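1. need the 3D shape of this:
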Amino acid sequence: MARPSSLFLALVLVAAMAPPMALAFDPSSLQDFCVADYTSNVFVNGMACKDPSKVTADDFTFSGFHRPSDTSNAVGSNSTLADIHVLPGLNTAAISLVRLDVAPFGLNPPHTHPRGTEMLTVVEGQLYVGFVTTAGKLHAKVISRGDAFVYPKGLVHFAFNLTPRPVWGIVGLSSQNPGLIRVADSIFGASPAVTDEVLAKAFRIDAATVQMIKAKFGN
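-> From the prediction side, this is the model:
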């Protein structure tokens, strides 16, 4: 019989995986599987399939969620991602998984996934989570161990650790390649840079303030 901690983690993983399967938007497989062929030069919506005779169990296996990621950065969060780029068996499966680690008082900053709905399940700790609708309304609340929260596809969202203890969770996404756009990084750290005039007018600040913020993002 599984230990309670192992059973709890197994339930978390199942809960994280189920909604993306039901809300899949990626191309569907027309065969048992379509393991990604990383050596192929064929450009398709997704990835070309590996010869089934060369597929092994390793193509469906990912190891890495047992280790916390390094959160010693400016925002105090990091993630371990299992998507099509590291797990070839996910090709056409319309799902990816992430381990999210957030340091004490750390933030998973506002961002969006243009190709996937997200479901975050807290494994240990407590997070203040939320998203903003296209009408500008914030939906946010504090969730704790065993709680789950859904971020609708494409909407800007965040997760903030309000406590002095580290937090981690498992995230399910309804795409093998959900994409990631960090709001602040994409606006102030774009290359080539967005002009100071555009940002000053958009954020109603002066050019000097724009330049100060850009400097924090490498521009």
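
2. please count neighbours and contacts with C-alpha atoms only from this point.
-> Fine.

3. mind giving me the packing neighbours of the longest helix along the chain?
-> Counting by DSSP state H, the longest helix found in the chain is helix 4-22. Secondary-structure packing of helix 4-22 (3 or more C-alpha pairs under 8 Å, 6 or more residues apart in numbering; DSSP states H and E): strand 118-124, strand 167-173.

4. between these, which one is nearest to Ala207?
-> Closest to Ala207 of the helices and strands packed on helix 4-22 is strand 118-124 (C-alpha to C-alpha; 35.8 Å).

5. can you state the direction angle for that closest one and strand 167-173?
-> Relative orientation of strand 118-124 versus strand 167-173 (axes from the mean of the first three to the mean of the last three C-alpha atoms, to 10 degrees): 160 degrees.

6. can you name the residues in contact with strand 118-124?
-> Residues outside strand 118-124 that contact it (C-alpha atoms under 8 Å, 6 or more residues apart in numbering) are 9, 12, 15-16, 19-20, 143-153, 167-174.

7. cool, and stretch 191-205?
-> 187-188, 206-207, 210-211, 219.

8. which of the residues you listed tops the neighbour count?
-> Across the contacts of stretch 191-205, neighbour numbers were computed from other C-alpha atoms under 10 Å; Phe188 holds the maximum, 23 neighbours.

9. which residue lies nearest the spatial centre of this structure?
-> In the chain, the residue lying closest to the centroid (C-alpha atoms, centre = their mean) is Val98, at 6.1 Å.

10. now the other sequence, so there's something to compare against:
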Amino acid sequence: MAAAQVLAVSILLALASSLAFASDPSPLQDFCVAIKDPKAAVLVNGKFCKNPKLAKAKDFFFSGLHKPGNTSNPVGSKVTAVNVEQIPGLNTLGISLARIDFAPYGLNPPHTHPRATEILVVLEGTLYVGFATSNPDNRLITKTLNKGDVFVFPVGLIHFQFNTGETNAVALAGLSSQNPGVITIANAVFGSKPPIRDDVLARAFRVDTKLIDNLQAQFWMDNN
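-> Next comes the predicted model:
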């Protein structure tokens, strides 16, 4: 009887393991609307693949990350992404990279990566960084980073980086997706097209609709 129970448990564990590996792949784009006509298909959760026999070194190469990004913008930062759009060979590999340049007191505004955890290392300068945990706590976890320090931002959580110094700062970020995506909170909330109704935002933020109208009238730029 005991042997039969051990066998049954072993079979269940094997099935569970098999089902776990057979789950749907993680999404690599914001959405993928199902269609019945294959001729209308453009993307299937990412990119189509080249015949591996035709792959060349240039498919796995990017040059230029040593060049500083232009931080002459309202937030004083510039993100130079190196993802599947820049390196086609990253397709299906689940990893990408970004350089972030900061002017003095420059900010990489609160944002999320819906498909990636981020690990950041400071190359130059001092950054005040942090992220907020999910509901219901919304606990803020922050740290001041100096050259050589490393910090992790868990997938999907709102986070930011702020240059607290009077000199430029530079950081490199690794992300656990070939196409991590980015949602800059202020841009998405106040700069969406078409705009979110001001009475909706006024109630959400508990402010007057005139303040919402003023915020929606601002120029919300993208530093990516």
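
11. coming back round to it: so where is the longest helix of the first structure in the second structure?
-> Per the alignment by TM-score structural alignment, helix 4-22 of the first structure matches no residues in the second structure.

12. and the next helix or strand past that helix?
-> Note on helix 4-22 of the first structure: by DSSP states H and E, the next helix or strand toward the C-terminus is strand 77-82.

13. now that following strand on the second structure. Mean distance?
-> Per the superposition on the second structure, strand 77-82 of the first structure and its aligned residues are separated by 0.6 Å on average (mean C-alpha distance after the TM-score superposition for the first structure).

14. give me the helices and strands touching the next helix or strand after that strand, please.
-> Next in sequence after strand 77-82 of the first structure, counting helices and strands by DSSP H and E, comes strand 96-102. Helices and strands touching strand 96-102 of the first structure, by 3+ C-alpha pairs under 8 Å, 6+ apart, are strand 77-82, strand 167-173.

15. looking at those strands, which is buried most?
-> strand 167-173 (a mean of 27; mean count of other C-alpha atoms under 10 Å).

16. distance to Ala74 of the first structure added to the helices and strands packed on helix 4-22 of the first structure, as a markdown table?
-> Below are these laid out as a markdown table (distance: least, C-alpha to C-alpha, whole Å):
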| stretch | distance to Ala74 of the first structure |
| --- | --- |
| strand 118-124 | 22 |
| strand 167-173 | 17 |
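
17. nearest to Gly89 of the first structure, out of those?
-> strand 167-173 (15.4 Å).

18. which residues of the second structure does the closest one align to?
-> With TM-score structural alignment as the criterion, strand 167-173 of the first structure aligns to 169-175.

19. any chance of the contacts of stretch 191-205 of the first structure in CSV, with secondary structure and distance to Gly125 of the first structure too?
-> Listed next are these as CSV, based on DSSP: H, G, I helix; E, B strand; the rest coil; distance: C-alpha to C-alpha, whole Å:
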residue, secondary structure, distance to Gly125 of the first structure
Ile187, helix, 31
Phe188, helix, 31
Asp206, coil, 40
Ala207, helix, 40
Val210, helix, 36
Gln211, helix, 37
Asn219, coil, 35
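
20. count the neighbours of Pro20 of the first structure for me.
-> With other C-alpha under 10 Å as criterion, Pro20 of the first structure counts 24.

21. for Pro152 of the first structure, see how far away it is.
-> 11 Å (C-alpha to C-alpha, to the nearest Å).

22. now the common contact residues for the two.
-> Common neighbours of Pro20 of the first structure and Pro152, using C-alpha under 8 Å, 6+ apart, are 117-118.

23. coming back round to it: among the helices and strands packed on helix 4-22 of the first structure, which is nearest Gly46 of the first structure?
-> That would be, of these and by C-alpha to C-alpha, strand 167-173, which comes in at 15.7 Å.

24. show me what that closest one is packed against.
-> Other helices and strands packing on strand 167-173 of the first structure, by 3+ C-alpha pairs under 8 Å, 6+ apart, are helix 4-22, strand 96-102, strand 118-124.

25. tell me which of those sits nearest to Leu162 of the first structure.
-> Minimum separation from Leu162 of the first structure across these (C-alpha to C-alpha) falls at strand 96-102, 10.1 Å.

26. mean per-residue distance, that closest one versus the second structure.
-> Superposed on the second structure, strand 96-102 of the first structure shows a mean distance to its aligned partners of 0.4 Å (mean C-alpha distance after the TM-score superposition for the first structure).

27. and the contacts of that strand?
-> So strand 96-102 of the first structure is in contact with 16-17, 65, 68-69, 71, 76-84, 90, 108, 160-161, 166-178, going by C-alpha under 8 Å, 6+ apart.

28. again with stretch 60-73 of the second structure
-> By C-alpha under 8 Å, 6+ apart, stretch 60-73 of the second structure touches 77-80, 82, 86-90, 99-103, 106, 223.
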